[in-house]
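In: The amino acid sequence is not available; the structure is as follows:
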């Protein structure tokens, strides 16, 4: 089964989100490494609106109060706007909403900005906030809140400091430093340690909503495309796994003309070819085994008669030949059993079979001798299977365990309930097989030569017959080595009702 972390869908979505993250990281790096971030170019409309409105309000409050209260006024606006305010005059004198002063480089830039304005006493009103109405005698703005000017003033100063790291912007405001004097210009500075200024420079929420909308739309557009690729591949994976288990009646229906459709047609063609090949192989094995049966029987009969009529060394030679013929007859019989087990699964009818009496009948019939075989299957265990096929499978497992591990200890046969299935387990106490060969044990004619060879009677078809019989009963079979020794074969069948 494919892990979610390694599926094609996960990988495609991971690359998609990685692309978004890298794009966002590049934008963030651009702002981080710029010595002077031009906020106005990116967010000019929002900065101008908020800065101009704050400048009008603060200028009005400052001009209505004596200079000794200006620090308190800036502090009040700081609490309201969640940014720091500072006021720099042309002579370098500063008022700040905090106890400290702006860095020297900021003050120098502010004084340079103020120096670019018109001479003192000749400050036209529109230089600060655009066309507006000023008092005819005092020069103080009339109702700046109720009558906003139609034009927007661009910020007069935008910069960034690194020690401390802060973002600065500023706008000129009209000031009455003396009731009897004309309007003077001062630079109102706004600073924050956040690039957004806590929403004063620009509000990130609309941008986040836009980004979220783009992300959502992208995901909604990508998911059908990805599913259109991964779903057919998933169905093909399940089909090929079934084919690998011997289910050649699987057909993949993918009416597509792209690469996936061509892959489905290729798998269907491969399945039909494999099915024909396997059927031909089974038919060949059955025909050859059947045709060899009669000649071998006649040879055995003739050698038996010849053995009785010879003496001395000739009789010994005849016995050796007869043993070879008996071994050949055993091989032919196993080939016949294997070919008969390889029958069409659809023609097999599954019945409710009680495991305990079936296992006990096999033990009694095999007559293993002094080998201790323990039938520990509970009497109430029922499975769905064909009795003849299951009997043949259990008999082969018992003979296999008795032959290769019978002298090492008892052979246990027991059953376990596993959800909707029943596991019939045959466990011996022998040396087991090399771990690298466990997966090959159920292949026809395979023998682990280090512990099991033809001299001990094996031809490599016993477990192959077990596998065929169990799969015909719609079950599965597996094998594993014990710890520290022993060998276990597990047959998994559907639970009987």
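Out: Here it is on my side, so go on. Computed from a prediction, not measured in an experiment: that's the story for all the values here.

In: contacts and neighbour counts: CA atoms only from here.
Out: OK.

In: what's the distance between residue 269 and residue 320?
Out: 50 Å (Cα to Cα, to the nearest Å).

In: and the next element down the chain from the longest strand along the chain?
Out: In the chain, with assignment by DSSP state E, the single longest strand is strand 165-175. Using DSSP states H and E, the helix or strand that follows strand 165-175 towards the C-terminus is strand 184-192.

In: And for residue 14, the neighbour number?
Out: A count of nearby residues for residue 14, using other Cα atoms under 10 Å, gives 13.

In: and it, that's in a strand?
Out: No. Going by DSSP: H, G, I helix; E, B strand; the rest coil, the assignment for residue 14 is helix, not a strand.

In: How about residue 376: what's its closest non-neighbour residue?
Out: residue 414 (4.7 Å; Cα to Cα, 6 or more residues apart in numbering).

In: For that neighbour, what is the enclosing helix or strand?
Out: Element membership of residue 414, judged by DSSP H and E, is strand 411-418.

In: elements contacting that strand?
Out: With contacts taken as 3 or more Cα pairs under 8 Å, 6 or more residues apart in numbering; DSSP states H and E, strand 411-418 sits against strand 373-375, strand 421-428.

In: also this one, for the comparison:
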């Protein structure tokens, strides 16, 4: 089972996300340790302000109500804030509210140590804000801690509120099983907003850098693919002063050297083939003279020799055709072509005795290189007749779609092994089934086809048919 492919751009962003997650976990662990040790530091910020505001609100509201209505008022606060509210006396005993089991560590905090003159009258909160009115009086004693098993969060504030039966001030205790305390102890939303803003800002900072790297690698990969297809003139604009820039220079140098090497090999091949034409022609002339003076016993040997010379001549001719196919765009001019007429001429030349069924509209036209297209279709049809003509009709279809003319030549023969498909258009490549002298050619027919199609700015592909046969598709721009 193959591993799923992830683009490099996504991989870098994922690692960036993992990095942020690790930092967030580290921060969370640090804050958790701080919360476990002491939460008093939170009272100097918004948490302390909110607890003090709740204390003022409770003090003002309860002071204006009879004591018998206090439990109902505390219950409303519980529903509103999703936190347990209870009132305790200055001695640490609960006097009102939902019953709670106070841990030993919280009991000392409930005892109000203020003197009799330290209790200013309650202040009415600012309407609609829940905040306290400004005052020069010192803030009331507050506390916030984590205690109990299971652990809960306990917050309290000593109020300027007393019972009718006891003139000592009361303490408001708020209990929650989470650090947020319904938003009273800790408001997580600003932290979420901060984390989101940090993530967005980091992504905006990183994205140009990552996109620059992945975009350059994408262009480099595209150029390498073009070079692998034989386009040795492809170059990558450096544009960078780092390792990627050095890599692009290396790719450009490799493409230049490969281009020179392949051009040298093609020139040598063409020169050798051209030089072989003269001795082969002289040998054929000499063989003709010898045949005229030969005896009947020598005729069989001379016939075999003549067949070998003819095979050598055809091979040299194909090598020359392969070498010249590269310069077709310089030697031919594009013209309007009636495709139906062109293919009929190719059939008459290459497959006059074969069963070929043509499915091409008579009015179909395209603008391309006539000679190159004629040679490409002829080579494919010749192969189909040679290897699959005895297995059934050969079908030639053509259609125009998305600005391209697609020509499909399909047979019903044995085809080729699937592993041979990617190499069919390589020079001198022949599948094992085509290596016999009686049926196999030089291995240049489809290579010449590819060069002719590329001269027409098109592409050629091969695929196997089901249940048997093979199909060659030529796609050429219509205009």
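Out: Cool, got the structure. On a predicted model such as this, the values are computed, not experimentally measured, just so you know.

In: so what number do they get for TM-score?
Out: With the length set by TM-score structural alignment, normalised by the length of structure 2, the two chains reach a TM-score of 0.88; 469 aligned residues with a Cα RMSD of 2.8 Å.

In: surely the residue nearest to residue 376 of structure 1 meets residue 394?
Out: No. Using Cα atoms under 8 Å, residue 414 of structure 1 is not in contact with residue 394; the gap is 11.7 Å.

In: For these two, indicate the residue with more neighbours.
Out: Shown here are residue 414 of structure 1 and residue 394; by other Cα under 10 Å, residue 394 has more neighbours (23 against 18).

In: That one -> structure 2?
Out: In structure 2, the residue paired with residue 394 of structure 1 is residue 377, using TM-score structural alignment.

In: Enumerate every residue touching its match.
Out: Counting by Cα atoms under 8 Å, 6 or more residues apart in numbering, residue 377 of structure 2 makes contact with 343, 346, 449.

In: what about residue 159 of structure 1, which helix or strand?
Out: Here residue 159 of structure 1 sits within strand 157-162, counting by DSSP H and E.

In: Residue 35 of structure 2 too?
Out: Applying DSSP H and E, one finds residue 35 of structure 2 within helix 8-37.

In: Can you give me the buried ones in that helix?
Out: Neighbour counts using 16 or more other Cα atoms under 10 Å place 8, 12, 16, 20, 35 of helix 8-37 of structure 2 among the buried residues.

In: how near is the first one to residue 211 of structure 2?
Out: In this case it means residue 8 of structure 2. Applying Cα to Cα, the value for residue 8 of structure 2 to residue 211 of structure 2 is 10 Å.

In: just the second one next, same as before
Out: Separation of residue 12 of structure 2 from residue 211 of structure 2 (Cα to Cα) stands at 10 Å.

In: Taking strand 165-175 as reference, get the angle to the strand holding residue 159 of structure 1.
Out: 150 degrees (axes from the mean of the first three to the mean of the last three Cα atoms, to 10 degrees).

In: What is strand 157-162 of structure 1 packed up against?
Out: Counting by 3+ Cα pairs under 8 Å, 6+ apart, strand 157-162 of structure 1 packs on helix 104-115, strand 165-175.

In: any idea how far the shortest one is from the chain center?
Out: Using Cα atoms, centre = their mean, to the nearest Å, the distance from the centre of strand 165-175 of structure 1 to the centre of the chain it belongs to is 51 Å.

In: Figure out the length between the terminal residues of stretch 435-444 of structure 1.
Out: Using Cα to Cα, one end of stretch 435-444 of structure 1 lies 18 Å from the other.

In: Show me what counts as buried in it.
Out: When burial is assessed from 16+ other Cα under 10 Å, stretch 435-444 of structure 1 yields the following buried residues: 438, 441, 442, 444.

In: Stretch 443-453 of structure 1 now?
Out: For stretch 443-453 of structure 1, burial by neighbour count (16+ other Cα under 10 Å) applies to 444, 446, 447, 452.

In: Check stretch 314-325 of structure 1 too.
Out: Judged by neighbour count using 16+ other Cα under 10 Å, the buried positions of stretch 314-325 of structure 1 are 315, 318, 319, 322, 325.

In: again, but for stretch 423-431 of structure 1
Out: Within stretch 423-431 of structure 1, the residues scored as buried using 16+ other Cα under 10 Å are 423, 424, 425, 426, 427, 428, 429, 430, 431.

In: I am finished for the moment; much appreciated.
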